[in-house]
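Asks: Could you look at this predicted model? Sequence included:
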Amino acid sequence: MDELKILLNDLWEVLKDIAYFFTVKLFSIGNSEITLITIVYLLISVILLNFFSNRLSKFIGNTVLKKYTTIPSTAQSVSTIIRYVFLIVGMMVIVQTAGIDLSALSILAGALGVGIGFGLQNITNNFISGIIILFEQPIKLGDRIEVGDIKGDVLKISARATTVVTNDNISVIVPNSEFISSTVINWSHNDRNVSFRFPVGVAYKEDPKRIKALLLEVAAENPGVLDSPAPDVLFDEFGDSSLNFFLRVWTSDFTSRPNILKSQLYYSIFEKFKTNNIEIPFPQQDLHLKSGFTQTNKS
């Protein structure tokens, strides 16, 4: 019995030492004393806040908003904004429940503002640009965009950067500020229907009306070409070696793969012209020699 009391007393002393270790003052922020247990509380709370904000954002975007909108980009934008609001409000609640005097953080906020002005301005710029993108939606999930030398489909819009996937399945991380400060070509801003013009040249002896009819047949036979708006053939110019046309087609299946559609149409055009004996010219140059050259007699 005495041994049990001694063991319990020793255990009690150890627990008091541990409690003292966690409650001893490390530093102060204003009138608030920061202890190890305060730091542990903050870390656990922030991790849980981030976890639940992600789950809440996905639940709202994938379940709630699907009942009110069929546009994935709109649901993603709203759910992301809700997540930011949840994080900001949650951080304020966590700091207050930890017993930290928020008024004492004004000096820290001022110093942080100076740091943002000098060292973190790019991060801040990208974050604010991300908020603008989510609200104004100049680009959306699934859009076919072109910014600088990058062409691809928008896969993800986050707080700092946007992920663009190219036709080679390469993910390119583009800072959000690029979409605000640079010229961006959005091929599918309103819808996925886009128009392409493919040049075609034939010999001068061919009938332009017949060429137009054959090119329209090729367009009509391709399942990737839309019937409405209808394909068209434009007579572009009298070239040096050929009559030049443009086959103009509309497509929604090949918005992100125009070269594939171009290849399919050119294969079909070649076969169609071959079957109908249409000559496809190649550049030619005639050399005319003027008279007056002296002839040398060979002995």
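Replies: Thanks, I have it. Since this is a predicted model, take the numbers as computed values, not measurements.
Asks: from here on, contacts and neighbour counts on C-alpha atoms
Replies: Will do.
Asks: Would you map the helices across the stretch 101-250 of the chain?
Replies: 106-118, 121-136, 177-181, 208-221 (DSSP state H, counting those that start in this stretch).
Asks: could you dump those to TSV with mean neighbour count and distance to residue 241?
Replies: Conversion of the helices of the stretch 101-250 of the chain to TSV gives the following (neighbours: other C-alpha atoms under 10 Å; distance: least, C-alpha to C-alpha, whole Å):
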stretch	mean neighbour count	distance to residue 241
helix 106-118	12	61
helix 121-136	18	49
helix 177-181	17	43
helix 208-221	17	15
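Asks: Number of residues surrounding the nearest residue to residue 238 once chain neighbours are set aside?
Replies: Using C-alpha to C-alpha, 6 or more residues apart in numbering and skipping residues adjacent in sequence, the residue nearest residue 238 is residue 244, 6.3 Å away. Neighbour count for residue 244, taken as other C-alpha atoms under 10 Å: 19.
Asks: correct me, but residue 244 touches residue 204?
Replies: No. Counting by C-alpha atoms under 8 Å, residue 244 does not reach residue 204; the two are 9.6 Å apart.
Asks: Now for these two: what residues contact both?
Replies: When C-alpha atoms under 8 Å, 6 or more residues apart in numbering defines a contact, no residue borders residue 244 and residue 204 alike.
Asks: so where's the longest helix in this protein?
Replies: Longest helix of the chain, by residue count under DSSP state H: helix 72-97.
Asks: another structure for you, compare them:
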Amino acid sequence: MEEIYNILNLIGRNLHEIWHYTILTISGNSVRVSNIIMAIALFLAGFKYSGHFSKYVKNCIKSKINSDKDAANAIEKLILYTALCIYVVTILEIAHVPLKTFAFIGGALAIGIGLGAQSIIGNFISSLIIMIERPLKIGDIVEMEGVLGTVTSVGARCVVLNTFSNVEVLVPNSKLMQNSLVNWTLTNSAIKHQVEISTPKTSKFNYQEFIRALKTVIDNLEFAHQHTDETEIYLTKIDSHQFTFLINFYCNIAQFQNPEYVKGTLNIALLEHLKDYEFTVVYPKIVELKPLSDKSDKTPGD
């Protein structure tokens, strides 16, 4: 029995010595095995439960902020980033690794990390700028380099766009800051559409009745936006064979999921209301309602 006690006592002393064994000393702080094990355990626990913490924060913020999804998303990201920094500092303190140590090794690592993680750091900084300036928000309809879609997520690395073909496109945040971005719904969702309608020139043609019929078609469209300006209809061209009318009207882009929906719905309405006329329809390029630059920036004569 005494032999077993001695053996257990020996094992206990060895484990105690291993637990308190100093691996290295950094700036006067002894980094022991116990510190490393506790830091690793805390890191693994944080890695495992980080998803639950993120979900808890998201639910708390959504319960407080229901109207502004983008503000809730920005607050959520800032809280998670702050919690991550505090968590990393806590792990380093438990491991007895002083923060001032990184001042010595930072110079050596700065070049390597700077070159290897340049794009990652750039995307992260761009995400902070997006959260502060808010050039786009969750739910906005944006267009960049020919890609048109709805913003579904603004992350630390990229913005996720859901196109009208239900394709998820990941756009790096730094690319959003460096390239031109068209936000169709930044201040409102009204955009201007132009339609050219040509009809054969006949002696019985009554242009006033034709204009009234066109106005009725546009006014009955469900997505037509009631803007300060009414629907504009102009007789823009007269030749020996036909009349050409130009229609300018505003529509609410938030009410349809595909730009082709406007053309399809309008074509059907024209067929129903212009049964007594022969006509052809041409759709010029969509005209942006909001100019890219302020008119006050233009110099006289531009």
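Replies: Arrived safely. Predicted model, so just to flag it, every value in this text is computed and none were measured.
Asks: about what we covered before: out of the helices of the stretch 101-250 of structure 1, the one nearest residue 71 of structure 1 is which?
Replies: Of all the helices of the stretch 101-250 of structure 1, helix 121-136 sits nearest to residue 71 of structure 1, with 13.6 Å by C-alpha to C-alpha.
Asks: which part of structure 2 lines up with the closest one?
Replies: Aligning helix 121-136 of structure 1 against structure 2 (TM-score structural alignment) gives residues 118-133.
Asks: How about stretch 157-177 of structure 1?
Replies: Residue span in structure 2 matched to stretch 157-177 of structure 1, by TM-score structural alignment: 154-174.
Asks: coming back round to it: can you redo the helices of the stretch 101-250 of structure 1 as a markdown table with distance to residue 21 of structure 1?
Replies: Listed next are the helices of the stretch 101-250 of structure 1 as a markdown table, based on distance: least, C-alpha to C-alpha, whole Å:
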| stretch | distance to residue 21 of structure 1 |
| --- | --- |
| helix 106-118 | 27 |
| helix 121-136 | 38 |
| helix 177-181 | 47 |
| helix 208-221 | 79 |
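Asks: in what helix or strand does the aligned residue in structure 2 for residue 58 of structure 1 lie?
Replies: Aligned against structure 2 by TM-score structural alignment, residue 58 of structure 1 finds its counterpart in residue 58. In this assignment (DSSP states H and E), residue 58 of structure 2 forms part of helix 33-64.
Asks: what is the orientation angle of that helix with helix 69-94?
Replies: Here helix 33-64 of structure 2 runs at an angle of 160 degrees relative to helix 69-94 (axes from the mean of the first three to the mean of the last three C-alpha atoms, to 10 degrees).
Asks: So for helix 33-64 of structure 2, what gets flagged as buried?
Replies: 33-36, 39, 42, 46, 57-58, 61-62 (16 or more other C-alpha atoms under 10 Å).
Asks: Among those, which one lies nearest to residue 167 of structure 2?
Replies: Minimum distance to residue 167 of structure 2 across the buried residues of helix 33-64 of structure 2 is 25.3 Å, recorded for residue 58 (C-alpha to C-alpha).
Asks: Assess the claim that the closest one and residue 74 are in contact.
Replies: No. The pair residue 58 of structure 2 / residue 74 is not scored as a contact, 10.6 Å apart, by C-alpha under 8 Å.
Asks: Could you find the closest non-adjacent residue to the residue nearest the centre of structure 1?
Replies: With distances taken as C-alpha atoms, centre = their mean, the residue of structure 1 nearest its centroid is residue 154 (3.0 Å). Leaving aside its chain neighbours, residue 154 of structure 1 sits nearest to residue 164 (4.6 Å; criterion: C-alpha to C-alpha, 6+ apart).
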